[in-house]
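> what's the 3D shape of this:
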Amino acid sequence: MPNHLTLDTFSKLLDEMPSSNEWTSLSDSELTAQSVHKALDSIKDDLWVAAACADRILDDAVVQRVLLDIGLERTTVALRRCQAAAAVDDDSEDTTSATPETSVGRDALISHFNHLPADARLCAIRVVILDRMDRLNTYVEMCKLAPAESEEVVNTPDEWEDDPWAESAQPDAHKTADPPVALSAFLTDPLVRSACLFASHQWFSALGIMSERHAAHLWPYRVSVLDSIPEHVHPLSYREFLPALDASTNLEKRTRAIPWRPAADWCETPDVLATLNASGLNLDIPPPISDPTIQSRDEPSSAEELSEWYKRHIQRIISSTGMIDVALAVVQHAAPQGVAGLDEMGEELSLLARLVYDAPQSEDGIDDDWTLDRWYAMDPVTVVRAYLAHSTPETLAKDIWRLVMPYLFVLESRAERAGTPDPTIRTRILYEYILNVPLETAAAVFEASKPILPTAQRIIQNDEDMARLALACLYGSNSLDEWPTMNRIFECLPAWDITRDDDQEDAADTTIVSLGAFVTPSTTRPRCTASDLLIFFQPLPLSSLSRALDILDVHLESGEILSRWSVPAPLRWFLQSNSDVPEQRSWANRMARRAGGSEDKLNNLDDWEWLLEDMLKLTGKGDSGLRGAFGLLSQDEVLRIFLSGLLSTGNFSIAKTLLTSSKNKLSLSSESLEDICLSCSRELYDNASSGNYTFGEMKLAYECLDVPPPSDRLLKEKEFIEATSRLSSFNVMSGPGIAISPIEIRLTKDRLSLVSRVLSSNNDAYKHTEVILDLVHKLGLRNNVVAEVKTLAMLADTALQAEDFQRAYDTSERMVENVLALRSSYPDLDTPEIQEADEVCWVACFQLGRQPEFEDVEKKLSLLGRALELCPPEKLHDVLVAWRRLENEDIEAREERLAYRRDVKSGLRKPSGAAQNAAVSLRARLQDFHMPSPPLLSTPDAAALASRTFRSVAASFPFSVARGRSQASHQELERSRSGSRRREGEEISTQATRVLSKGIGWLIGADDE
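Predicted coordinates:
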């Protein structure tokens, strides 16, 4: 027989010993109680039979028990021999009376084991069989208390809801679940592993049996077993396993132990086990629950350690499942068990449970996960907001009473327990919440705090605090469309019957003025919050609060009116504009214009009358004597603003009806009415995109002038609009491809430059003298003779460039007549107007008079004569030179004609040939004097040339290098007197070219060099 035996190699032992072929031929599934007895009873070798019983581990409890019973029976004889040997060593004569409690004779027992090693092996096998018998008993008892089996019911499709066989398909309610551990594994695995497995499957009844029957083995691993229980399981299900405190020892209570055998077997005593291991036979008996991977603690925990374990366990439950109710139940269980230090955590969990389970949730049911760490990180106001985050106005008051008030009472009691009582903590936190919620939510709180309610039922129980909160909430709000809600809040406020004297009213009004400055944004405080306003209202006495509520009433009414006409303002604006006239005027203008611009309003007379009534109402005082939003504006100014807004919309028929109505709501002086119409017309004019006054804003600007009775100012403005329309018809451009806009026309300081653009951009415009002059008159230059003279000069110059000499001459004659008439109307000819007209006139006459291509000498002499009459003294010489040159040419022509007639009469010449020679001679001389005509103003830069032309017309005669030209003129005169005709012709041609070049230059605006 081998000297080495392990508990896991019984089959090897059996192989080394004589065996029964009948036993080895039986498989585990074929074993029955009868077959076991039949195969083993006939075998006399106890060791072999005991090893065979230990070798077979079955899942059948009945057969397994038969095997264990046979094994115990076959080890009994060896047990007695060993007990006898140990008793002899202890000088005990009665070996049959030895008990497990008898001390073991170590030396004698070792000697006995060395003499009979089979007894040692049988004792070791007995230890294993006894442990298996205890486990088998435990397993059988656990199976009796197995929970009912829970099977998932498969949802059938809708068409099978009425399945008649559905009832029979339901699982048996009395069927129990199979244990999570098979019997064979339970008998061999460490007990702690099996206990943890039962705990994870929530077999708490079975776990209780294991804890009682194997308390000595499982106690060190109690924490690991508890940690195996799923966190979501309610603690009531496993409360008997949770640790408790023994008040007598202030240590953890030990688990109650009810082992299967009141006393351990002699083989299981520590001395015998130690002797077996020291026998040298290497029996290697492992502990029944040995598992090095699981931590153990045999000593009971202290009170502080228990408290810490519970806190960690609660944190683990919340962090892994978020089930606050389960964590709270753990605390509620620990309190009666004597575990201290969990009161505050229980309090927090109770409040958190209200938030998670009792507070209203979002419609989708998906809220953030709540943990204790997150809860501890929240300040009280944030907690209140979380409680009421999903409350509706209808449920808010109820939620405050059942959720928020308990929380606030807990905070107050904590402060008292901490020795720092704070009686204002409830109101302070609640007020801060109210100040930072939407007005609709705040209104629900105020409605639940009405003074008519019993004090105990009011959320805000102090009337003065209620007024301060309402003022802070309303004036601190930026809302522009919640006027009904604001009125609901106002209607909930208390009304005090206070008689104030003048000093008190002045103090209250001064307070309101200070409040206006307080709410005005600044660099240090861009926005005044409701909390800031509450600080401002806090020290106000009752009389000032009452006055503030009266002012609030007026402001709410004004706010509703402004909102009605699409110009809403926050309530704080009424404080800011209380003493600001420009701000009130600006808002009145916005009201009159934006209301009129709304498409769904003001489409008839009644709407406009309603708007007028509201605007006038805002300027007056109510029953309390307080001014409205426009209280700093006079009624006359508001009427003017209203009419301006009405006219800006183009509803001129409504404006006329209001002005002529018998109700006479819109009573304005004729001068004011005219000013308003002119201002609105000009505004429409400036905003017009086209100058055509038959449509668009220009049409409105024109028709606006028909609202008041006619006057010179209105007529002048209408003519200017007509002139603008005519300019647009001429396609005047302000840039390449860009038509001139009305605003550019109005901003043009020199209106005649516009006429110059017309003449330069239209080849035939100069032919329509009356049209151009009418355009000048309507541009605001009617009865301005100088402007008319300049216009005629431009027309003559344009005709000259077009080589239409006759039209240029006729226009020049008309210009001369206007100048002479102007000179005759002034006693003093040195006035600037006459000098300017003379300058333009003589230059224009001189230009046409010296034009070589104009063949009518008499008309040219007439023009040069007018130039001599009107030019300044320093220019006489230049004009005279041109006059004499033209006169000499006329004399020569006359002489040639007379000589020709004499020759024809005397027969020296033939008429045809002589006439031909004379014509050739004249053309030759004219050819010497000829210059190409200046190009027409149809070139790409015609507009620029014309503009510069006009500037030159208004200036003095622009000969360049006047002195040089004057000296040249003297030299020409001397040469003419010397009779040198040919040289004179050359000089005249050269000088004429230069003079004409410069002459054309003054028309096109060339700069002098």
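
> C-alpha only now, for contacts and for neighbours.
Will do.

> Which residue lies closest in space to R925, excluding its sequence neighbours?
The shortest distance from R925 to any non-neighbouring residue, by Cα to Cα, 6 or more residues apart in numbering, is to G985 (7.8 Å).

> Touching, that neighbour and L926? I think so.
No - in this structure G985 lies outside contact range of L926 using Cα atoms under 8 Å: 10.0 Å.

> how close does L727 sit to N783?
Distance of L727 to N783, computed by Cα to Cα, to the nearest Å: 20 Å.

> would you list every one of the strands in this structure?
Assignment of strands within the chain using DSSP state E yields the ranges 245-246, 251-252, 733-735, 738-739.

> out of those strands, nearest to G645?
strand 738-739 (29.8 Å; Cα to Cα).

> Another for comparison:
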Amino acid sequence: MASSASSSQDPYVRWSSISDELITLQDVTECLTDVSDDLWVTAACVDRLVEDPTVQRSLLDLGLKRTEPALERCRIAYDSHSALVEEEEVGGGGPSSRTEAQRRQASLTSHFRGEPSDAHLCQLRAVLLERLDRLNTFVEIWKDYPQSGAIMEEEEVDDEWVDDPWADNTSSIRKSRSTQSGVAAEPPPFTLTSFLVDALLDNVCLLASLEHFTALRVVLDKHGSSLWPDRFAILDSIPEYTPASLYRDFLPALDSVLEKEVKPRMESWRDERDWVEQPEIQAVYTQLLPNHIPRMDHEDTLSQLELLPSRELSDWYRERIKRIINSTGMVDVALSLVQHAASQGVADLDEVGEELSLLSRLVYDAAPPSGNAMAEDWTLERWKALQPSEAVHAYLAHSAPETIHRDINRLVMPYLFVLESRAERAGQPDPSLPTRLLYQYVLEAPLPIVAAIFEASKPTLPPAQRIIKDDEDMARIALACLYGSDKLDSWPTMSRIFECLPAWETPDDEDEADEADTTIASLGAFVVPSTTRPRCTPSDLLLFFKPLPSTSLSRALDVLDVHLESGEILSRWSVPAPLRWFLQSNGNIMEQRAWANRMARQAGGADDKLESLEDWEWLLEDMLKLAGSGDSGLRGAFCLLSKDDVSRIYFAGLISAGRFDIAKNLLRSKGTNLDLERRTSSKIYVYRASRSLDVPKPSERITKEKEFIEATSRLCSFNLMSRPGIPISPIEIRLTKDRLSLVSRVLSSNGDAYKHTKVILDLVNKLGFRGDIVAEVKTLAMLADTALQTDDFDRAYETSERYGRKPSLELRNSSIVSNGRRHPEFDDVQKKLTLLGHALELCPPEQLVDLLRAFHKLDSEDIEERKARLEAKKSGVSLDSDTQKHKRSNQNHSTTTSLTARLQQLHVPSSSLVSAAPEAAALANKAFNAAANFTFGVGAKGRSLLSDDYQRPRSGSNRSGHHDGSEVSAQASRVLQKGIGWLLGDEG
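Below you'll find the model as predicted:
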């Protein structure tokens, strides 16, 4: 009942009620076959899109069949245009005013205006034909996909990939594997309905981007004429990481005869286009039906398409290569594209291929081992911007000593040969370019790499296997690398390099030998740093060695052998020196002595401090070896030092390490190799550490030095300052020329130091003044002067009494004791007179007037006191309170008598002072008073011994030639002094 009801239903209603996914072949037959309206049936076939290819084909076939009557009518109207001719004649136009094609189009236009349904049917027929071609293409594509793989169910995916962070890339991995086998594992990325109605170019680009090259091949073969203008857009959709071998069939080739792109060979579904697909027919109904369904394919014929010339084709390949490297860094993919282009005759890509080949070696063959480092990002622009030397370093950046030989042969040498070939092609041949770049790398390489290169260049190897093939160049490069190195711990590696070098006969000719020695001396001056060249690099040294002949090179290698042995010895004792130091110090005894001192001291002060006698003997043996000459007669590192010098330096280091027991054993052992005189032994032990001075037998020199060290320690304990806030150092004390000035600084900086006379005198003796009367008196004078400045008059008197008893009339000093008279609060007149007596005894002649004046004044005071006591006695006043003063008066009288005796010792005639002749006494008194009244300024200002002024010479005379008042006064004072001296009997 239901089927009969549906069959009796109106076909229009029934067709409209069926959805697209439910349409069957039966529905097509029952609903559309019996409908007489061709336009409606054709429109119904165009309107419906289904996923079933069979049903879709039935719709397309039925629609095309219903357009055939209209097609026939339109063709008849197009071919018969008599009506148009009559119309033109009636209108006055000539039949020759239009072309045949224009008249045909006009006839067809007239027909479409009369029968608009036929125009619609022609338009719909063109759409149906295109869909039929696409349907056939879709079916052809699906032939390459098994039915089991046609639909990928989601549950078939392995559960372990559900949460995989790389899930987006799994499809591309599967696609890559499938495309390489020629069969895609996944179906095309579109449905039948979308493929029928979407732009064909979009679907083709999608296939290219997903690397569905099998499906892409089918589409391009069947629809190539319409897709040809967009062929490069399709190629650009292919991922840059895709190898060219997978899509080489789509890449353009070059016709070497025409110098243009080769025309592709295409096979469409229909040999000829349908009548409605002709451009002139389409133009007619398109004009009449502006809202028609647009065509999405290009309908240009292949003969009308423009072919790219050779140059533009090469440019496209270059751009594609550049994009591949910049976006992916996959040089091998870019290289495969160049190789394919070359096989297809594309010109002007030789240089690009050459660059990519070299870059490919760098990226893949010179890459670091996996897990050690990240690979660098290389682009073609970066590679081409490299200098040749930079490229060599890039090739060998990750090479190890074990692989350097192989890497140079397989990476660097091909690159160098390419550079040489390019220079020849450019008309600038440079045969030395490969060796020059290779030598430059060796000069800049680390020493382990250099050693491996030299081991692969030994003269015993066949020339073809050697990296450095020239023997003299090997010697030059080795000398430059070793003397230009700053390494202090690579002596075994340096020795390996030396062992690989060639050997030449030592020159017998004296002139040649002298010339070689002169070359070595010049080399020592060459490596000395300067302001323009702070460091001599291996490249600089190679320039020095380059012109040298084999004789000089042989001599230089002999010197190098000695220097390497010396370097190993110094390194053994923790005082390594760069190899160039041996050249720089070859003629510098100070530098050699300094390094020998470092060697002796560093060995004893190192962490692995020498403990046994055998170790210290080994050190001495090495030091003496450095001071001697080897079997070749070449001198060692300490060649300018004698064996005695080395022995002294050695013992100084031994003692500084505190090994006094070993030092005694070496000195007192009869079997020791040291034959040192007592003087030499003493000089060795004059050392800063006083403890070390107990090692040898006592001597005057050692005792004196030991006392000085003790004095130095004591001076440091007084907190003397070298500069504000900086304590004085022992070396400053040792370098002080006037050591008594140090005592003066102690007295001035320590308030109670003057009280310890014995300590200060002992300090002076240990400073080197033992037995020096002059120094002792000066010290006592400083102590007395310091006591006066602190108002300690009793201690000043005691000190003055001590040095006053010294038999030292030759020690006349202008400041000694005279300061006592400046202290009026010192009321003991008798002691003052005693001090002045000592002062007169030691006073120099030029200060005599000043002291006599003070003595006269003090004597007057004493007389006044006596008169006062006499008056008091006459008046009956008790003298108990004046008993002490009376005693002092008696002492004063004895002092006066003593003064007379001392003045006689100063060659002053007794008649001058003792005589009772009133004339002499009056004359002397008058002279004294005159001297007191003159402002001569001589000795008017007493100076402290704590001041440095007493040692400095007086300032120079007036340079203007005029004498001021002070100078006149000074001259008058000197004249008066001379007169007084004459008066007193001074014969000077």
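
> hmm, back to that, compare L727 and N783 of the first structure and say which one has the larger neighbour count.
Shown here are L727 of the first structure and N783; by other Cα atoms under 10 Å, L727 has more neighbours (24 against 9).

> So for the more buried one, what's the nearest residue that isn't a sequence neighbour?
L727 of the first structure sits nearest to V758 (Cα to Cα, 6+ apart), 7.3 Å away.

> Could you measure from the counterpart of P259 of the first structure in the second structure over to M474 of the second structure?
Correspondence of P259 of the first structure to the second structure, assessed by TM-score structural alignment: S268. The spacing between S268 of the second structure and M474 of the second structure, counted by Cα to Cα, is 71 Å.

> Those two: which is more packed in?
More crowded of S268 of the second structure and M474, by other Cα under 10 Å: M474, with 21 against 17.

> My guess is that one contacts L501. True?
Yes - under the criterion of Cα under 8 Å, M474 of the second structure makes contact with L501 at 6.7 Å.

> Longest helix in the first structure, please.
Counting residues, the longest helix found in the first structure (DSSP state H) is helix 876-906.

> helices or strands next to that one in the packing?
With contacts defined as 3 or more Cα pairs under 8 Å, 6 or more residues apart in numbering; DSSP states H and E, helix 876-906 of the first structure has these neighbours: helix 857-870, helix 911-929, helix 962-978.

> so of those, which one's packed in deepest?
Stretch with highest mean neighbour count among these: helix 857-870 (a mean of 20; mean count of other Cα atoms under 10 Å).

> Show me the contact partners of it.
Identification of contacts with helix 857-870 of the first structure by Cα atoms under 8 Å, 6 or more residues apart in numbering yields 809, 816, 838-839, 841-843, 845-846, 848-850, 854, 876, 879-880, 882-883, 886-887, 890.

> and with 10 Å instead?
Residues from elsewhere that reach helix 857-870 of the first structure, judged by Cα atoms under 10 Å, 6 or more residues apart in numbering: 806, 809, 812-813, 816, 819-820, 835, 837-852, 854, 871, 875-880, 882-884, 886-887, 889-890.

> Show me whatever sits in contact with both of M474 and L501 of the second structure.
Contacts common to M474 of the second structure and L501, judged by Cα under 10 Å, 6+ apart, are 454, 457-459.

> Tabulate those in JSON lines, adding columns for distance to R410 of the second structure and neighbour count.
Output for these, formatted as JSON lines (distance: Cα to Cα, whole Å; neighbours: other Cα atoms under 10 Å):
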{"residue": "F454", "distance to R410 of the second structure": "18", "neighbour count": "25"}
{"residue": "S457", "distance to R410 of the second structure": "16", "neighbour count": "24"}
{"residue": "K458", "distance to R410 of the second structure": "19", "neighbour count": "23"}
{"residue": "P459", "distance to R410 of the second structure": "22", "neighbour count": "19"}
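
> Need those in TSV (columns: distance to I468 of the second structure).
Converted to TSV, the shared contacts of M474 and L501 of the second structure look like this (distance: Cα to Cα, whole Å):
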residue	distance to I468 of the second structure
F454	8
S457	5
K458	8
P459	9
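
> just curious, which of those is nearest to V695 of the second structure?
The nearest one, if we look at the shared contacts of M474 and L501 of the second structure relative to V695 of the second structure and count by Cα to Cα, is F454, at 53.0 Å.

> counterpart of the closest one in the first structure?
If you follow F454 of the second structure across to the first structure using TM-score structural alignment, you land on F446.

> For L191 of the first structure, give me its contacts.
L191 of the first structure makes contacts with 135, 197, 210, 214, 217-218, 221, 288-291, as judged by Cα under 10 Å, 6+ apart.

> Could you do M345 of the first structure as well?
Per Cα under 10 Å, 6+ apart, neighbours of M345 of the first structure: 311, 314, 327-328, 331, 351, 372.

> same question, A942 of the first structure
So A942 of the first structure contacts 756-757, 759-762, 935-936, 948, 1004 (Cα under 10 Å, 6+ apart).
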